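Colleague: Dropping the sequence and predicted coords here.
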Amino acid sequence: MTFSALVLAGTRPGGDPLAGAEGAAHKALIEIEGRSLLERVVSSLKGSGAARIGVSCDHPEVMKLAKELGAEVLPTGQGPSESAAIAFEELGTPLVVTTADHALLEGGWITQLVSDTPADADVGVMLAHRADIEAHMPGTRRTYLNFADGAWSGCNLFYLATPRSRAAIESWKAVEADRKRPWRIVRRLGLASLMSYALGRLTLAQGIETLGRRLGVEARLVRAENGLAAVDVDKPQDLADIRGYLARKPG
């Protein structure tokens, strides 16, 4: 299936401390094994067969690099969700959305996201199970969501399959606005689902499907076949873990 891809690479307010520690002008320009994070991500998207690749960025050096890599430079919004909404209007659907700090991103993960999202779904969300993550990178520190079927971590990989997925972006905006009022976020699941979650009966797939339907879309979980899909670059230890992994990787 032909699809486009979006890389979120906006500038963090006040700058990114990790970029400063690495001596880079922007997080997307941090290098691993001689290649910037942005180059690694765009290269994987090309390998997955993305027809168009847009990079949402506002830093001059990132914009320059994006053009050199053959990607389209798209404007940013006030936050990731607004940037995604702008790109949605430009690139349309189907659209894969990821981030510039996805250092280990592989084309096969993107292909899996697209192919494993059911044909009747509007949105596919990739997450990795804790067991799969730790099997590939023991000791890595991730943020986990605990459900009846175990602990899961997000992969920063989303598939907006149909025009109706625009509703998911609108909800994303609301979640960003309510990030300091978590009770408003969890309320979106509805009382019955919240009770199931509290009692340890709600699986992640059920939670995603329930939330999607409350938003007016069909959303589905795509379990990452490779747990490394959940490993991005948020802190110095992440960089150390990724560099160590690549140094040990055969070939």
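Modeller: That came through fine. Numbers count the residues shown, from 1 in each chain.
Colleague: rest of the way, CA atoms for contacts and neighbours
Modeller: Fine.
Colleague: biggest strand in this protein by residues?
Modeller: Scanning the chain for the strand with the most residues, using DSSP state E, yields strand 150-160.
Colleague: next structured bit after it?
Modeller: helix 166-177 (DSSP states H and E).
Colleague: for the chain, what spans make up the strands?
Modeller: Under DSSP E, the chain gives strands at 4-8, 31-32, 35-36, 52-56, 72-74, 95-99, 123-129, 145-147, 150-160, 219-223.
Colleague: Counting neighbours, which bits of stretch 77-94 end up buried?
Modeller: By 16 or more other Cα atoms under 10 Å, the buried positions in stretch 77-94 come out as 77, 79-88, 91-94.
Colleague: Below is structure B, check it against A:
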Amino acid sequence: MSRAALVLAGVRPGRDPLAEFAGVTHKALIPIGGVTMLERVVAALRESGRIDRIVVSIDRPELATLEGVEVLRSATSLSASVAEAFEATGAPLLVTTADHALLEPAWVRHFLDHLPDTDVAAGLARSDRVQAAAPETKRTYLRFADGAFSGCNLFYLRDMRAMAAVRLWREVEAERKKPWKLLRRLGLGAILAHLTGRLTLARAAARVGALAGCTAGVVEMPFGRAAIDVDKPDDLILVRRLIEQG
């Protein structure tokens, strides 16, 4: 089965403090070990052996000049960029981000090999695995009855019904760092289950799918580093050290 991958590499509206900190125009172009984060992500996708087509979404297409990579001009938000790319590539589509500099081919293979039978899926890692891999990292965790999880910047859109989830993403994008606001959208039953410690990750995913009008599931990633992306200077320093250490 032919499978495309989308790498989100654009700059959000306004200034990019991390890019400024690193002395480049785009976070995706920050070098780590002499190789830009964008190049690292593209290489991991290629080396996974599971991706036939790689598309980069960036607001300045002339900056993404990687051989064999298609380039689309990004929209004003991540979700809008995904929606436009999904229309262009069709399904299925793997989505990740250019700041996922630690991405490894094995992680891509594990994610794709363990996809649930749902329209859309997301990769998440348990907090204990993340902290064991990098005790100093500070991640945002969603807490459920069966554990606390952090996103791994890996998403899968199986068919065009997954566009419903992209539309819901657009509605809640501003709330991604505010778990309680996201929880409120799940409804009173989910809130009560959360307060009483009964809301599981699977139940939450099913509820999100129902809200969107499609089916949704998760892939638990056994790799703690898969939850580490580069959002701030501390992340960049950590990721550079981890890569130097091998």
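Modeller: Structure received. In this text, all values refer to a predicted model and were calculated from it rather than measured experimentally.
Colleague: Looking at the buried residues of stretch 77-94 of the first structure, which are in helices?
Modeller: Counted as lying in helices by DSSP state H, out of those, are P80, S81, E82, S83, A84, A85, I86, A87, F88, L91.
Colleague: Which position in the first structure pairs with R198 of the second structure?
Modeller: Aligned by TM-score structural alignment, R198 of the second structure pairs with R201 of the first structure.
Colleague: What is the burial count for that match?
Modeller: Counted with other Cα atoms under 10 Å, residues neighbouring R201 of the first structure total 15.
Colleague: got it, and L199 of the first structure?
Modeller: Residues lying near L199 of the first structure (other Cα under 10 Å) number 11.
Colleague: Which residues are in contact with the most centrally placed residue in the second structure?
Modeller: In the second structure, the centroid-proximal residue (Cα atoms, centre = their mean) is N153; its distance is 1.8 Å. N153 of the second structure sits next to V95, T96, T97, H100, A122, G123, A226, A227, D229 when contact means Cα atoms under 8 Å, 6 or more residues apart in numbering.
Colleague: Aligned counterpart of it in the first structure, please.
Modeller: With TM-score structural alignment as the criterion, the equivalent of N153 of the second structure in the first structure is N156.
Colleague: What of M163 of the second structure?
Modeller: Counting by TM-score structural alignment, M163 of the second structure lines up with R166 in the first structure.
Colleague: Same question for A106 of the second structure.
Modeller: With TM-score structural alignment as the criterion, A106 of the second structure lines up with G108 in the first structure.
Colleague: Quick check, that match in contact with S48.
Modeller: Yes. Using Cα atoms under 8 Å, G108 of the first structure is in contact with S48, at 6.5 Å.
Colleague: So which of the strands of the first structure is the most surrounded?
Modeller: Across the strands of the first structure, averaging neighbours per residue (mean count of other Cα atoms under 10 Å) puts strand 4-8 on top, at a mean of 27.
Colleague: mean shift of that strand relative to the second structure?
Modeller: On superposition with the second structure, the mean distance recorded for strand 4-8 of the first structure (mean Cα distance after the TM-score superposition for the first structure) is 0.6 Å.
Colleague: contacting residues around that strand?
Modeller: Here strand 4-8 of the first structure makes contact (Cα under 8 Å, 6+ apart) with 41-42, 45, 50-57, 80, 83-84, 87, 91-100.
Colleague: Give me the nearest residue to A132 of the second structure, chain neighbours excluded.
Modeller: Nearest non-adjacent residue to A132 of the second structure, counting by Cα to Cα, 6 or more residues apart in numbering: G224, 7.1 Å away.
Colleague: After alignment, which residue of the first structure pairs with that neighbour?
Modeller: That one, G224 of the second structure, aligns with G227 by TM-score structural alignment.
Colleague: Spit out the contact partners of its match.
Modeller: Contacts of G227 of the first structure by Cα under 8 Å, 6+ apart are A128, H129, R130, A131, D132, I133, E134, A135, H136.
Colleague: and if you look at E104 of the second structure?
Modeller: Neighbour list for E104 of the second structure: A44, L45, S48 [criterion: Cα under 8 Å, 6+ apart].
Colleague: I'd like to know how far the residue located most distally from the centre of the second structure sits from K178 of the second structure.
Modeller: Going by Cα atoms, centre = their mean, the residue of the second structure most distant from its centre is T196, 29.1 Å out. Using Cα to Cα, to the nearest Å, T196 of the second structure is found at 20 Å from K178 of the second structure.
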